[in-house]
Structure formats: C-alpha cells, structure tokens
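Colleague: everything below, folded, please.
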Amino acid sequence: MGHNRQRNIALLVAGTFFMENLDGTILTTAAPSIGRSFGVPSVAIGITITAYLLTLAVLIPLSGWITRRLGSRRVFLSAIAIFTLASVLCALSTSLPELTVMRVLQGIGGAMMVPVGRLAVLRVTDRADLIRAIALLTWPALVAPVVAPLAGGIITTYATWHWIFLINVPLGIVAFVAALRLIPSEERETPPPLDWLGLALTCTGLGSLVYLGSLLAERDPGVLRTIGWGVAGAGLIGLAIAHQLRARHPLLDLRALRIETFRLAHAGGSLFRLAVNAVPFLLPLLFQDVFGYTPLLSGALVLFVFVGNIAIKPATTALLRRFGFRAVIMAASASAALTMLLMSLLTSATPLWLVIVLLTASGVARSTGFTAYNTIAFADVERVEMTDANTLASTLQQVAAGFGVAVGAVALRLGDAFAIGSGSFAFAFAVLAVLTALATVEALLLSRSAGENIRPARR
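Modeller: Reported below is the predicted structural model:
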C-alpha cells in the first residue's frame, strides 16, 4: 500500500478519534444550558457523561472479537454510522433519560470506532512508518480535552446546546464516505468462542471502576458508596485477570504485557495519561474560581497547551530518530512533571505572558510523551498478535484517561485540607507532578535499545 494512502487512512481515523474524544468532554461546559432546557439541575447532566464513558470502557474489550468475526472495514463503517445517528438523536432528545439512552448508543459507536480504527491503521502501516502514523493518531487525544471547554462555551453562548451534537453529522458523513474509499476489505477470521465469563467479569469490573471515577469527581460522593464501588471494581478486575490468565481463549490476552515496550507504555504511560488529562480539568477552575478570570480568557489560556502540542509535532519524529525512545520518554515525562510543579506556583499576580509560556511548554511535553508512549507500545508486537494487543491497549488507555479528571478532583479536595484559596490547587498540581515523576523513573529502567526496531535511521 502506498505511503499516501497509509497517511490518508491515519488522518481519517484521527478525525473519528477527535469526534469521540471531544464528545467525552465537551458536555461539561453545556451542562447548565442542557439542565435549563430539561428543567433539571445542571449537576444531573453528569449522568450523561458517565453513561458515555461507561459504555466506552465496557464495550472496548469486546471490539477485538467482533473485528475478527466481521472484519475491521465493516465494523469501522458501522461504528461511524452508529455514532453519527446517535449524535442526531442526542440533539433531538427532549428529556434527561432520553438523552442518557442516546449517549449510551453514541458510546457503542465510539467503543467500536476507536480501537478498530487504530487496528485498521496498524494493519496497513509498515514498521518504518509506525512513528508517523501513531503521531497522527495521537493528536485527537491531545487536542480534544483542551479545546472542549472553549468550544462548548462558544456553542452554548452563540447557538444552543443541540449543536454540540449536530456538528458531528457533517463530520460523520465525510468520515463514512472516506472510509468507504480508503479502508481495504479483508478476509474475515473465524474467532474462537467468545469468552463469556471473561466478558462479564471484565465489563462489570471496568464499569465499576469508571463509575468510581465519576463518583470521586463529585464534591460529596459518600464514603460508603465510594468504598463499595472501589472494592467491587477491584475484586471483579482481580477475578477477570485470574480467569484470563488461565482461559484458553481469553477476551483480553494479557500476554502482551510480557513485552517490555508494551508494558512500559501501559504502566508508566498510564500514570502519564492520568496526570496530563487532569491538567485541562484543573486549569479552568483555577483561572475562573481563584484568579477571577472570565470564561473566555480562561479558555483562551488553556488553548496554549494546544499550541505547544502542535508546535512540537513536526519535530517528534526527528527527536525519536536522534535520541531514541528511552531518552525522549524520560525527557518528556520529567518536563511534564516540572511544568505541573511550576503550575502549583501560579498566582493571580503571575504575568499572563509567563502563564502562556508555561502552558505552551506543558503542551510540548504532553504531545511528545503521548506520541512516544503510543508508538513504542506496538514496537515489538507481531502482526498476528496485533488485534489482541490493540484491544488490550485501548482498554487500558480508556480507563487511564477516564480517571484523569477523578484524580485531579481528589487531589484538589485533599488540598482543601491543607490550604485555602489557590493553595488547594497548588497541592493538586504537586500531586500530579509526583505521579508524572514516577513515570520518569520507570522510563529510566527501560532498556536503552527499546524501540530500536521501529526507530527511523538517522540521516
């Protein structure tokens, strides 16, 4: 397959990733407007966000088996169609229960769209081009959480909340037509029997943990309820792991975790994802609730994280070529930890230009780390094992991303016990810096030759 077609497929899948990521975060800004429309408190809209994230977490593990049975082209096209149709139905909803059901349907499309789309890219991409392909797939996860608050604010200010969903329609139609032309047909496999016990344990365990994450993000989640869901989730996941290590044909094949590069990408990489996904959640709160900035100024400042993401993108491949994965991951995670530590020192008297420089630097570290982690994950995975490894990677990444906001919220509440005003935010950013520093330590233990088989030759 030609390089241009490989690139176009990667761009197509990246576009669908952006839709899925944006819809997971943009609704928060529109919650008051939707609440007024339905006659319910704005906090009640949180159930629609939780329902979407729960559906993603629960169904992603099933995507690998479905793809084997139906083929990635058919599943990917169906996922785009379901997501687009569900977006229309969300916009047409007239009550909170109706919107929640439509969000579950939207989550079904997203759960298939993300891992299957990435698998389609991995299957047509040569190892030599893997870094460039993964770099394209990484930007939606970087951009969507950053632009969502501003985009949601603009849409609800100058239009109505319905357009948050309706903007997916033209994007979905374009993506569907492009997928028809670009995604190659492939022979369908005959998968082994579905691991029903593994499916039940994994899905209920992941669902419990994601719901726990949404509880932890609330101001008063209730101690007994939190402990109950935490114990249930951990217990079910423990049983799921024990079962899938013994099962002949497990739902999630955990053998990929024996590969050093894959294990790094989803151990230290998960800590990195947790921390960096919490930053866009904390910054608008700090700017508006403590510094007194307007929502517009707050959203504009957070966009400089996106500026840093974009600014470093053209240099990512060159950095990996010149220094290798180990050095780049160490530098990216250490730099990200440093920027979070510096965020803990921000005050309302900090000059705006200095805030902009710090947030841009944060975006640079964020983008470089995401690209390096996501690329090295598949460096040593054989093509015959790619479907299983991709399903496991998608599941772990979705859980890590889903807990980002929860970790930020918990750190912020713990900070309330130690300080007042912006001091609670200082504590929260310091906690995030420590988590990211732990990822740096794991990268330090990585073999110097890790990822060399996909590292582009120096010129």
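Colleague: rest of the way, CA atoms for contacts and neighbours
Modeller: Will do.
Colleague: so which elements touch the helix or strand hosting residue 63?
Modeller: According to DSSP states H and E, residue 63 maps onto helix 46-70. Helix 46-70 makes packing contacts with helix 3-25, helix 27-38, helix 96-124, helix 196-216, helix 386-416 when contacts are defined by 3 or more CA pairs under 8 Å, 6 or more residues apart in numbering; DSSP states H and E.
Colleague: next structured bit after it?
Modeller: If you walk from helix 46-70 toward the C-terminus, the next helix or strand you reach (DSSP H and E) is helix 72-91.
Colleague: hmm, who's touching that following helix?
Modeller: Contact partners of helix 72-91, identified using CA atoms under 8 Å, 6 or more residues apart in numbering, comprise 16, 66-67, 98-99, 102-103, 105-110, 112-113, 116-117, 119-120, 161-166, 168-169, 172-173, 175-176, 179-180, 183-186.
Colleague: quick check: residue 292 vs residue 334, distance?
Modeller: Using CA to CA, to the nearest Å, one obtains 30 Å as the distance from residue 292 to residue 334.
Colleague: please apply the same query to residue 76.
Modeller: With distances defined as CA to CA, the gap from residue 76 to residue 334 amounts to 37 Å.
Colleague: and the two? which has more neighbours close in?
Modeller: A side-by-side neighbour count of residue 76 and residue 334, using other CA atoms under 10 Å, places residue 76 first with 30 against 23.
Colleague: buried residues in stretch 223-232?
Modeller: Of the residues in stretch 223-232, those with enough neighbours to count as buried (16 or more other CA atoms under 10 Å) are 226, 229, 230, 232.
Colleague: second input sequence below; structure requested for side-by-side comparison:
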Amino acid sequence: MAITSFVRPQGERRALLWLVALGFFMQTLDATIVNTALPAMARDLGESPLQMHSVIVAYSLAMAVLIPASGWLADRFGTRRVFMAAIALFVTGSVLCALSPSLALLVGARVVQGLGGALLLPVGRLAVLRAFPREEFIQAMSFVAIPGLIGPLIGPTLGGWMVEYASWHWIFWVNVPVGLVGLVAARRFMRAQGAQDARRFDAVGYGLLAFGMAGVSLGVEGMAGGGVRRASALVLLVFGLASLAAYGLHALRSSNPLFAPALFGVRTLRVGLLGNFFSRLGSSAMPFMIPLVLQVSLGYPPLQAGMMMLPTVLGSMAIKPAVTRIVQRFGYREVLVANTFALALLVISFAVVAPGYPMALMAAQLALFGAANSMQFSAMNTITLKDLEPAHASSGNSLLSMVQMLAMGMGVALAGAVLASMQAHFSDGAATLNAFRVTFACMGLLTLAATALFFQLPPHEPPRPHPLGPVEQS
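Modeller: Predicted structure coming up:
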C-alpha cells in the first residue's frame, strides 16, 4: 500500500490533529448528550420514557455495522473524501433528528448519524497514521484521545441544560455549526489522496456479519413486546445468530476475509473480545438508566440529572493514571477478575435507589462506578490487542471497536427489554421504580458473568504497550 510522505509542514500536521480530535469529540459527545434528554423527547413524541432506548440502540448498532468497512472505504476513496462524507452524514443525521416528529423517524435519523460517527475516528486515525512518522504516532494519538474524555464529561450536563432552558432539539442542532467548521477544516488541512491499492472487499462476509449483528440486536430489543412483535423478534434473533455462524464458516474458507481467522489464534484476543462483550452488556446500560431513573422515578430536573453523571466521569479520570501501576503490580487476570466482580456489585447497588435517597451517597456510588468502569475498559482493551503482530494490529483494533459498539447497543436493548417487562409485571404504584430496581440487579448479574472468561488469562501477566499507541475507551 502506498503511504503518503511524512514530510509536511508542522502547522499543517497540528491542524490535522485538531481536526481529527474535533471529529472524535463530536462522536463521543453525541453518544452521551442524548441520555439526559430521553424523557423530554418521550413527552414531545407521545411515547413512554421506558421505550426510548431504541434511540440509543440505533446509533450504536449503525456504528457497529459500518466500522468493519471503514478501513476499506478510506483506502478505496481516500481518507479526506471519506472523512468529509462522515462529517456530512453526521450533520445530516443531526438535522433529521432535530426535525423528527415521531419516534420511528428519530430512530431512522439516528441510524444516519451513527453511520457518520462510525467513520470519524477510524478514518481520522488512519489520516494521522499516514501524516506522522511511527515514532510520533503515539504522542499524536494521545492528543486526539483527549476529546474522548471531554465529550462524556460535558455531554449529560449540556444535554440537561439544553432540555431545561431550550428544548431537546438543540442537542442535535448544536452539531450543525461544529460539523460545518469540520468540513471546511478537512478540505483545508487534510490532504487529498488518491485511492490506495485497497484489497478486494469481502462483500459476502460483510453482508453476513452486518445482518447478523443487526438481527441479534433488534431481536433482543423486540423481545420485550408481546404477541406478534415477540414472535417476529424471536425469528429475527434466530436468523441473526445463523448469519453470524455463517460468517464464521465463510471466513474460514475465504481468501480475503474481513477479519483473518489467524486473529482468533491469539488467546488474549479471544478472551479480551468475549470479556469486552459480556462485561459491557451490563455496564453500558448505566448511562442510559441513571438519567432515566433520576428523572422518571426520583423527580430530578434534567439539568440536575445530567450533573449527577459528572462523578462518573471524574472517577474515570481519577483512576486512569493508576491503571498501569495496578496491572503491573497484580497482573491482568487478577485485576480483571476482581474489578469485574466489583463493577457488577456497583451496578447492583443502584437497585436500592428510592425517593429521598441521599444525593451525596449516589454521587459516591457513581464516582466508584466510573473508576471501576475506567479500570475495566483500560485493562480489557489492552489485553485484547497487546499480543497481536503489527500486521494484525489495525484489523484487531477494528474488530475490538465493532464488538464494543455492538455490546453497548445490546446492553441498552437488554436493559430496555427488562424495564418494559418488569413494568408490566408490577401493578402497584411504584411499578416503574421497582422495574428499575430489578433491571439494575439483572444488568449487574450480566456483568458478573464475565469473570469466568477472565479466569482464562495467564496469571500475573504484566502490561505491554499496544503496537499502535493508546487504545480509546468507549
């Protein structure tokens, strides 16, 4: 593959970093800013707040589906062209979200947004890789990763503020000027590149994988319904699982699979991917459930509900400098087994919430959850990729990103399905609060199941740097 020369003016390269960081910021901000606004959206659209999880699932699922094709698209059409198309898709989806008069149209618009978001970071990272020499790449990606912390930090509070003092539509309108600035900057600072010698795209494998992910996710989401909806969801779930199995068989005999079967010969990658998926099913539902229970069952206004998510991000940032030292001291297996157990207990601990619950105690719970979640992400992501050969690092990173987004979407879908089922089960005046309590307990137990997977790692193994630099958390 032809690589563009690294000889570029320092100012142009710095501007490129800011541009890619802006794209990452847009993607991470939008992944969190919506959560606080869900009850307001439900009121305007005439829906139940407990049925709004599809707004989040659609975004995560669209990202998971397109991520495997991101590298090929960038090679085939050029990084600048694809990056600009990603921004345009994201802005178009944002406008459609703001104008949506119904839940169905809002979900469709979130799919458009997710397709754009799926390309922003992978293609931006590829542009940085081609613009910076190897010895400067880790430092460059560390700079780009900073917005990944800032977006979740301000997203819930900003969303709550907009809902309380303007309307939920502004959480989407705000993307328009940012996106337009990004388009202008991309045309100015991201060099146009001709098509690379892209390998032949495995269209059959991609179709099987994409349909499988969509079928399983939508099948799980639809299981909360009754009658025809539940039967249709079951059929979709079976077809999705069959499609994923067919992809696995196809990859074994394909000369050019999306993800080479040799990747799965690495034990740490296998354990890391499965651990990522199952432990995220529970923890990924928390940013959806916490703002919802605060507003629907505990009577918090949107801004206050958004601000209550700040301890989660602050706890995440506080533990980050200590993660490497902790893993070096105890080893990956020991840290992941103990931390997964602690994370599961923290998720379950929110089942005790009730009207009048001390705000300080909940803030402490959220801070501890954020710290445990950050420890989990950092250790899981690194163990997944650390033993890959450099030639497989990019493909492994794409596979990890896909699994992360799929697990995030399915975690929210599972939480939504349990919430709806439990609300129908309880008939007393506290039906909704009791539904939340049972759902917190269920999601914590799902997280706990991942401890069995991490026991498969070798004992007392210290960390090793990832071959392509820092791994973004999501």
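Colleague: rewinding a little: have a look at how far, on average, the helix holding residue 63 of structure 1 is from structure 2.
Modeller: Average distance, helix 46-70 of structure 1 versus aligned residues of structure 2 after superposition (mean CA distance after the TM-score superposition for structure 1): 3.5 Å.
Colleague: centre of the chain versus that helix, how much separation?
Modeller: The gap between where helix 46-70 of structure 1 is centred and where its chain is centred comes out at 13 Å by CA atoms, centre = their mean, to the nearest Å.
Colleague: list the contacts of residue 397 of structure 1.
Modeller: Here residue 397 of structure 1 is in contact with 266, 270, 273 (CA under 8 Å, 6+ apart).
Colleague: run the residues you listed past structure 2 and keep the common ones.
Modeller: Here the contacts of residue 397 of structure 1 are checked against structure 2 with both residues aligned by TM-score structural alignment, their matches' CA atoms under 8 Å, and the contacts held in both are 270, 273.
Colleague: out of the contacts of residue 397 of structure 1, which is nearest to residue 316 of structure 1?
Modeller: Sorting those by how near they are to residue 316 of structure 1, with CA to CA, puts residue 273 at the top with 18.0 Å.
Colleague: aligned partner of that closest one in structure 2?
Modeller: Using TM-score structural alignment as the criterion, residue 273 of structure 1 maps onto residue 280 of structure 2.
Colleague: next up, the contacts around that match.
Modeller: 404, 407, 408, 411, 447.
Colleague: still on that earlier bit, next step: the contacts of residue 397 of structure 1 restricted to helices.
Modeller: Judged by DSSP state H, the subset of the contacts of residue 397 of structure 1 located in helices is 266, 270, 273.
Colleague: could you dump the residues you listed to CSV with distance to residue 5 of structure 1?
Modeller: Output for those, formatted as CSV (distance: CA to CA, whole Å):
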residue, distance to residue 5 of structure 1
266, 29
270, 31
273, 30
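Colleague: closest one of these to residue 31 of structure 1?
Modeller: The nearest one, if we look at those relative to residue 31 of structure 1 and count by CA to CA, is residue 273, at 25.1 Å.
Colleague: now do that closest one against residue 279 of structure 1, distance only.
Modeller: Counting by CA to CA, the separation of residue 273 of structure 1 from residue 279 of structure 1 is 10 Å.
Colleague: got a list of what the spatially most central residue of structure 1 touches?
Modeller: Nearest to the mean C-alpha position of structure 1, counting by CA atoms, centre = their mean, stands residue 401 at 4.4 Å. Taking CA under 8 Å, 6+ apart, we find residue 401 of structure 1 in contact with 273, 274, 277.
Colleague: of those residues, which are reproduced in structure 2?
Modeller: Among the contacts of residue 401 of structure 1, those whose aligned partners also touch in structure 2, counting by both residues aligned by TM-score structural alignment, their matches' CA under 8 Å, are 273, 274, 277.
Colleague: export the residues you listed to a markdown table and append columns for distance to residue 390 of structure 1.
Modeller: A markdown table is the format used below for those (distance: CA to CA, whole Å):
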| residue | distance to residue 390 of structure 1 |
| --- | --- |
| 273 | 17 |
| 274 | 19 |
| 277 | 21 |
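Colleague: what about residue 391 of structure 2, how many neighbours?
Modeller: Each residue near residue 391 of structure 2 was counted by other CA under 10 Å, and the total is 9.
Colleague: after alignment, which residue of structure 1 pairs with it?
Modeller: Residue correspondence to structure 1 (TM-score structural alignment): residue 391 of structure 2 is matched to residue 384.
Colleague: distance-wise, check that match relative to residue 52 of structure 1.
Modeller: Distance check for residue 384 of structure 1 against residue 52 of structure 1: by CA to CA, it reads 31 Å.
Colleague: and if you look at residue 131 of structure 1?
Modeller: In this structure, residue 131 of structure 1 and residue 52 of structure 1 are separated by 30 Å, where distance is defined by CA to CA.
Colleague: cool, residue 378 of structure 1 as well?
Modeller: Taking CA to CA as the criterion, residue 378 of structure 1 is separated from residue 52 of structure 1 by 27 Å.
Colleague: those two: which has the busier surroundings?
Modeller: Using other CA under 10 Å as the criterion, residue 378 of structure 1 and residue 52 rank with residue 378 on top: 26 against 23.
Colleague: mind listing what residue 440 of structure 1 touches?
Modeller: For residue 440 of structure 1, the contacting residues are 268, 329, 330, 331, 333, 334, taking CA under 8 Å, 6+ apart as the criterion.
Colleague: which of these sit farthest apart?
Modeller: With distance counted by CA to CA, no two of the contacts of residue 440 of structure 1 lie farther apart than 268 and 331, which are 13.4 Å apart.
Colleague: who's more crowded, those two?
Modeller: Set side by side, residue 268 of structure 1 and residue 331 show unequal neighbour counts under other CA under 10 Å, the larger going to residue 268 at 23 against 17.
Colleague: please name the nearest non-neighbouring residue to the more buried one.
Modeller: With CA to CA, 6 or more residues apart in numbering as the criterion, residue 268 of structure 1 has its nearest non-adjacent residue at 4.3 Å, and that residue is residue 439.
Colleague: quick one: map the one you found onto structure 2.
Modeller: Taking TM-score structural alignment for the superposition, residue 439 of structure 1 sits opposite residue 450 in structure 2.
Colleague: perfect, that will be all.
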